[in-house]
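K.L.:
fold the following for me, if possible:
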Amino acid sequence: MCTVIAVHITHNQFHFILSSCFFITFPLKTYLRSMSPAEAKNRIETLSSEIKQHNYNYYVLAMPSISDFDFDKKLEELVQLEKQFPEFADPDSPTQQVGGFITKEFITVKHKWPMLSLGNTYNEQELLDFDQRIRKAIGDNFEYVCELKFDGLSMSLTYEQGKLVRAVTRGDGVQGDDVTANVRTINTIPKKLHQSDFPQHFEIRGEVFMHLKAFERLNNERVENGETPYANPRNFASGTIKMQDSAEVAKRPLDCFLYFLYTDNIIYKTHWESLQAVKNWGFQVNEHSRLCHTINDVFEFINLWDKKRFGLSYDIDGIVIKVNSYAQQQELGFTAKSPRWAIAYKFKAEQAETELLSVSYQVGRTGAVTPVANLKPVFLAGTTVKRATLHNADEIEKRLKLHTGDWVYVEKGGEIIPKITGVNLDKRKPGAEAIAYITSCPACGTLLERKEGEAAFYCPNDEGCPPQIVGKMQHFIDRKAMNIDGLGDETIETLYQKGFINHISDIYSLKDHSGELKLMDRFGEKSITNMLEGIEKSKEMPFDKVLFGLGIRYVGATVAKKLAVHFKNVDKLAAASFDELITAEEIGERIAISILDYFKDERHKEEIEKLKAHGLQFVTEEKEVSLASETLSGKTFIISGVFAKYSRDELTNIIEQNGGKIVSSISAKLNYLVAGDNMGPAKLEKATKLNIPIITDDDLLAMIG
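P.N.:
Here you go, the predicted structure:
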């Protein structure tokens, strides 16, 4: 009787090595059929674990510990086992990470919770200022969570009933691209959760990135194949996640750290608690995060990782600091672009020295003229730098005092375009001329203007300067404005050059030129049809989007919404005085003056009349609201702090359903401050100083009976 002492797999055969030193060979399928369910379950779990580790060794560490042949055999055995015992197949199995879905076009999805950007700081004093702002708002009793700031691609994952149903890129923060098929190929993102204490629906945010070893290996392969290498791991990861074939994505190993949980109802009191919870659910949370009790703890963490970051297998470019308590986060709130309870500390940027070849000037859609330094190419922070922003005239003439042919220091400190930080005066050539800022527009020759208190020079010829005309139209069709499908920046440029469009209103007359458009290169019948359909559909966009699309200086998307709500239609806005404008929420002196200047120009009024004739929306659609009562009509409220019985959103609904209005800041006009536990001391102090009634949630309910 022989005893099996080892098993070896080759070419779909199982070889049992016997004590009598000879082999008995069985086909793989025969071996699998002899397995009991319990044995199969254990074997599946063992193989899955081994294969995941081998993938990590190969792709991330670039140190394979098994031959390709033996790896393929393990994978094949796992495939066969999962076929025979499907009840043990895991959605997160290595066999499922192969992709295969072809995405011809990524669907745009609106984020349930906007993906805002973080404010940045580059020095300790600014971080101390941030800390003081927090203390002034919520007092001294709070903690921070410090996390590594990964240099990757932001991603939002939605789970329902514990299953991954959607993965969406950051996009513009309001909406992004659905890349679910591609994200499913990432091994470290669970497709199905096995713990039972997660909510039925939640979103979790994280960063998709590529490890340095994997980046180096794949870039070398591209060079060997005659392809252009990627500049850095972030670009490689970003390009990979937007590929159309998920099978190709699966060949490029991506990784992901998760770092923020969103739920309809808050289930944890702190961010730190939620990080520990999602780790238990199966998500990969970075192990280097730390709970800090003081700002000095934060500085210690920053200094530690400023040195240790070069030993990581992935790139980081700073540290993210977040207030730990969710109640305090809610109290601190948000600006239009970023949370007030978090900030990113960026590590000191890499610096290089190179020669200034020339200075050129760009004209933006608002007429602002921006100088750009053209440099002798130099390698910096993973990319070759040829240009750097010079910001304005004062930067050239006063701060840097640039001369022709200067050798300059260049940094990439969070800027998309690098910036010049200084000049090497030791290398300045004798007799070199100082660079003087231009006085006339480089595009149309109009004399430049500079308003008092502003750094930038402007070309006032907004209706006759080509870059401004094109820029306005490109802004108008943008996703955040009119979101016109089938019409992009390059098409706008081409149509302008061919004389089809000179103003925004001309876009809506393109349907009259469809025959001429067909004669142009790269304008097929289908693309023309899509463009005209997109233009027609844009007429449904609400007034605030149209107002933003007009491109009035300082009127961004948020300000346009405030103006649309306050004035209801464009005629009232155009007729408003300075005093009337500044009574609108968040409208200050600078914005008011800009609006007045815009509507003084008869050409702008004519353009609006043309757009009205084309059917665009210049009136805010009044939604009929069914109120529970009008008890609070004409009363304004601010809600602050944490409440035992209600969430702040529920209290907001109660107030609005009974005719009251929620406002954003404390002023003498405020009627009531609804105060809960842990409310900010600054709000309490200001309300007390202005003699504003401070009430509880019970007082509020008593007011409405």
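K.L.:
every contact and neighbour count from this point should use C-alpha atoms.
P.N.:
Noted.
K.L.:
from L116, how far off is the residue nearest the centre of the chain?
P.N.:
Using C-alpha atoms, centre = their mean, the residue of the chain that lies closest to the mean C-alpha position is R170, 4.0 Å off. From R170 across to L116, the span is 9 Å (C-alpha to C-alpha, to the nearest Å).
K.L.:
same question, I662
P.N.:
Separation of I662 from L116 (C-alpha to C-alpha) stands at 23 Å.
K.L.:
what does A167 give?
P.N.:
17 Å.
K.L.:
so which of the two has more stuff around it?
P.N.:
A167 (24 against 16; other C-alpha atoms under 10 Å).
K.L.:
and that one, which of the three is it?
P.N.:
strand (DSSP: H, G, I helix; E, B strand; the rest coil).
K.L.:
looking at it, Q97 is touching V249, isn't it?
P.N.:
No - checked against C-alpha atoms under 8 Å, the pair Q97 and V249 is beyond contact range at 9.7 Å.
K.L.:
hey, what's in contact with both of the two?
P.N.:
T185 (C-alpha atoms under 8 Å, 6 or more residues apart in numbering).
K.L.:
more neighbours: these two, which one.
P.N.:
V249 (26 against 20).
K.L.:
contact partners for the more buried one?
P.N.:
Shown in contact with V249 (C-alpha under 8 Å, 6+ apart): G99, N182, T185, T240, I241, M243.
K.L.:
which of the residues you listed fall in helices?
P.N.:
N182, T240, I241 (DSSP state H).
K.L.:
I'd like to know how far the last one sits from T103.
P.N.:
When you say that, I think you mean I241. 11 Å.
K.L.:
same deal with A388?
P.N.:
36 Å.
K.L.:
alongside the first, I'd like the structure of this one:
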Amino acid sequence: MDFKHDPDTDFRPVDALSEDAAAEEAAALREGIRHHDYLYYVKASPEISDAVYDRLFERLQELEAAFPALRTEDSPTQRVGAEPVDELTRVQHSAPMLSLESVREAEDVSAFLRRLAKALDTQAPQLALEPKLDGLSVELVYEDGALTGGATRGDGESGDDITHNLRTLRALPLKLRDGGGLPTRLAVRAEVLMPRSGFTALNRERVERGEDTFANPRNAAAGLMRQLDPQQVAGRLLTLFCYEVLELRGRDAPDSHREMLGLLADWGLPTCPLNRAAQSLDDVRAYHDELAEQRDSLDYDIDGVVIKLDARGPRTELGTRARSPRWALAWKFPPREEVTQLEDIAVQVGRTGILTPIALLAPVDVGGVTVSRATLHNADEVARKDVRPGDRVRVVRAGDVIPEIAERVDTPDSGRAEQFSMPQECPVCGTGIVREGAYHRCPAGLACNAQLIGHITHYAERDALDIEGLGEETARLLVERGLVHDLADLYGLGADDIEALPGFAATSARKLVAAIEGVREPDLARFLYALGIRHVGRRVAGSIARACGSLEAAADADADRLERIPEIGPEIARSVAGFFAAEDNRRVLARMREAGVDVQPADTGERSEALAGKTFVFTGTLSGYTRDEAQAAVEARGARAASDVSSETDYLVVGADPGSKRERAEEAGVEILDEDGFEALLTGAGDGSG
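P.N.:
Presented below is the predicted three-dimensional model:
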């Protein structure tokens, strides 16, 4: 029986079939359904109607239900049959999943092509052009033709295992077609995309359920792919395109990238139909302009074009920078702008109590994303732009991501609403608002729920107390469900409390409780930073810890005492003293002590000034230090640790696998130290203990 060409859907009753006859029919149905999936998702040329396809699928489900032994792991019916997972596990990629160097100007593209031509000793290297897909980057792994794994990009070296969700995507074959000889192992990089039609429908559902909407289709795809329960993903209008091979075993690879993409398509993997060959800057510019014109009419998001060397062999010789290949470049599109109506201005309360006015907009499509809100930063910015409810405004996406109001569009002969003014009381907790320069702030601190959610999230961040599993969404659920009213309540949570939250199972709940238990004796500097006191970053927290020695001393220090600490100015001193003077904050700290939180005192020995005035930047991995330890070592000797190379940088310390900072340091004439040189410098400058 043949279900590939003009399939017959006049089926015999299932109870009239023997098991052998059912097995034969089920095998033919699986082959036919895979064939029609290939025509629909890869070739974009379906040969049967949706109704006929649905009948074939339903018949296969009927056979497998009547004869369970016929159900195979790679059957099309098993896309929605996986059990939920307790948590997303981390898996190593087959090869590094690099990012791309991005440019916006044609001159930068021309320079890239000249570098390629010079390196390959040719005037016009053959190029492969692709749209820069704006979705979730994933790795797909097939062994002997069967899908065995899939993961998010993560940090490029490893990512979250999302195989259970990838299996639900109808565009992704669970078993490769045997076209051109199947490899024994294939690892492919792909982009999971949420079509705009599906994005609009999904956000409508979320609004009706009272949930926050996704900001854009990329976030929607990423959010769905990280669900623990594949039932939450199945049936969503997600698709994907494959665009790079990470590993190939068991057969020879084609010499060119475009031939490799053709082979992927032969195996049933979807590739983008907009891919093209090129050989000159004119070709690339024409492609860039063409896709820029098309981007709003596509059903998926793109934010530029990708230019790759087509020949695969020379790519190895060209190599990579720290995080990007030298043989590929992304040419981004300029930000898009649109005009819409500002319907109202709401106010959002942040972690530090700062009130931010938010423009609520009549939904407008900006660069392929439906935007319905945009930040207005502060009251002065609202006044400067003079925007009011009812105004027509021009909206841009800064960096093609963050929506902002660029300006008001004059509308002659139309009345305008009154000027916006900030509220006198916090819209969340009702506390009276205070004005600090350009900003309005709620002084309630941890007693304000909006600030509490932000504080919990900050408290748990890696640079603070590093409580794995306690992110913003979990913090919000804990507060909204009344489980946590301040930071002290975190230490009274049980596994049963957390397991009752959406997205948690027994194992993940126990792990989160254990992670919270593990930070009952925090270091003073980290604890001060974790409290989220305004203007107190890691460096300032360390200075206060060294000067005061204990949490009690820091809490009792007045602004004058704090201001005598090196690097602490009047504004920071007032902020710290005000935080500890607030009755609600002192009450919470007392409850944390009662819950068993024992903040460890700091070493108050006199700090060395041997490296005073010097600025250090670190890149790569040091064998003898973590990044925090290396930064603390120079700070203990009076130096400053910065995050990036600038004209003020004195030393760049280079470890294994350094990034692009080294190249910038060499160009700027910054002194570069390897780990031995760094050790020698520290030894010569003393140990910082006085």
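K.L.:
tm score of chain vs chain?
P.N.:
Scored against TM-score structural alignment, normalised by the length of structure 2, the superposed chains reach a TM-score of 0.59; 583 aligned residues with a C-alpha RMSD of 7.0 Å.
K.L.:
who has more neighbours, A388 and T103 of structure 1?
P.N.:
Under the neighbour definition other C-alpha under 10 Å, A388 of structure 1 and T103 were set side by side, and A388 has more, 22 against 16.
K.L.:
show me what that one lines up with in structure 2.
P.N.:
Aligned counterpart of A388 of structure 1 in structure 2: A374 (TM-score structural alignment).
K.L.:
secondary structure element for that match, which one?
P.N.:
strand 369-375 (DSSP states H and E).
K.L.:
now the helix or strand containing H566 of structure 1: how far from the chain's centre is it?
P.N.:
Assigned by DSSP H and E, H566 of structure 1 belongs to helix 557-567. In terms of C-alpha atoms, centre = their mean, to the nearest Å, the centre of helix 557-567 of structure 1 is set 23 Å apart from its chain centre.
K.L.:
please apply the same query to stretch 23-33 of structure 2.
P.N.:
Worked out by C-alpha atoms, centre = their mean, stretch 23-33 of structure 2 lies 40 Å from the chain centre.
K.L.:
what residues of that stretch count as buried?
P.N.:
A23, E25, A26, A27, A28, L29, R30, E31, G32, I33 (16 or more other C-alpha atoms under 10 Å).
K.L.:
re earlier: quick check, the match of A388 of structure 1 in contact with A406.
P.N.:
No - if you go by C-alpha under 8 Å, A374 of structure 2 and A406 don't touch, sitting 10.2 Å apart.
K.L.:
for the stretch 551-700 of structure 1, just list every one of the helices.
P.N.:
Taking DSSP state H, counting those that start in this stretch as the test, the helices found in the stretch 551-700 of structure 1 are 557-567, 570-575, 578-582, 589-600, 602-613, 648-657, 681-689, 697-703.
K.L.:
if you could redo that for the stretch 101-250 of structure 1, that was the one I meant.
P.N.:
Under DSSP H, counting those that start in this stretch, the stretch 101-250 of structure 1 gives helices at 124-138, 180-183, 212-224, 233-241, 246-250.
K.L.:
still on that earlier bit, the strand holding A374 of structure 2 vs structure 1, average distance?
P.N.:
For strand 369-375 of structure 2, the mean deviation from structure 1 after alignment is 4.8 Å (mean C-alpha distance after the TM-score superposition for structure 1).
K.L.:
could you give the angle of that strand to helix 217-225?
P.N.:
If you take axes from the mean of the first three to the mean of the last three C-alpha atoms, to 10 degrees, strand 369-375 of structure 2 sits at 100 degrees to helix 217-225.
K.L.:
so which elements touch strand 369-375 of structure 2?
P.N.:
strand 355-366, strand 402-409 (3 or more C-alpha pairs under 8 Å, 6 or more residues apart in numbering; DSSP states H and E).
K.L.:
need the ones you listed in CSV (columns: distance to R196 of structure 2 and mean neighbour count).
P.N.:
Below are those laid out as CSV (distance: least, C-alpha to C-alpha, whole Å; neighbours: other C-alpha atoms under 10 Å):
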stretch, distance to R196 of structure 2, mean neighbour count
strand 355-366, 10, 20
strand 402-409, 18, 18
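K.L.:
wait, which of the ones you listed is closest to I572 of structure 2?
P.N.:
Taking C-alpha to C-alpha, strand 355-366 is the member of these nearest to I572 of structure 2, at 19.3 Å.
K.L.:
chain center to the closest one: distance?
P.N.:
For strand 355-366 of structure 2 - counting by C-alpha atoms, centre = their mean - the centre lies 22 Å from the chain centre.
K.L.:
who touches that strand?
P.N.:
With contacts defined as C-alpha under 8 Å, 6+ apart, strand 355-366 of structure 2 is touched by 336-350, 370-379, 395-397, 422, 439-442.
K.L.:
how about the helices of the stretch 401-550 of structure 2, start to end?
P.N.:
Going by DSSP H, counting those that start in this stretch, the stretch 401-550 of structure 2 shows helices at 449-460, 472-480, 495-499, 506-517, 524-530, 538-548.
K.L.:
now the ones you listed in TSV, with distance to R321 of structure 2 and mean neighbour count?
P.N.:
Listed next are the helices of the stretch 401-550 of structure 2 as TSV, based on distance: least, C-alpha to C-alpha, whole Å; neighbours: other C-alpha under 10 Å:
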stretch	distance to R321 of structure 2	mean neighbour count
helix 449-460	32	24
helix 472-480	33	17
helix 495-499	43	17
helix 506-517	36	18
helix 524-530	33	24
helix 538-548	30	22
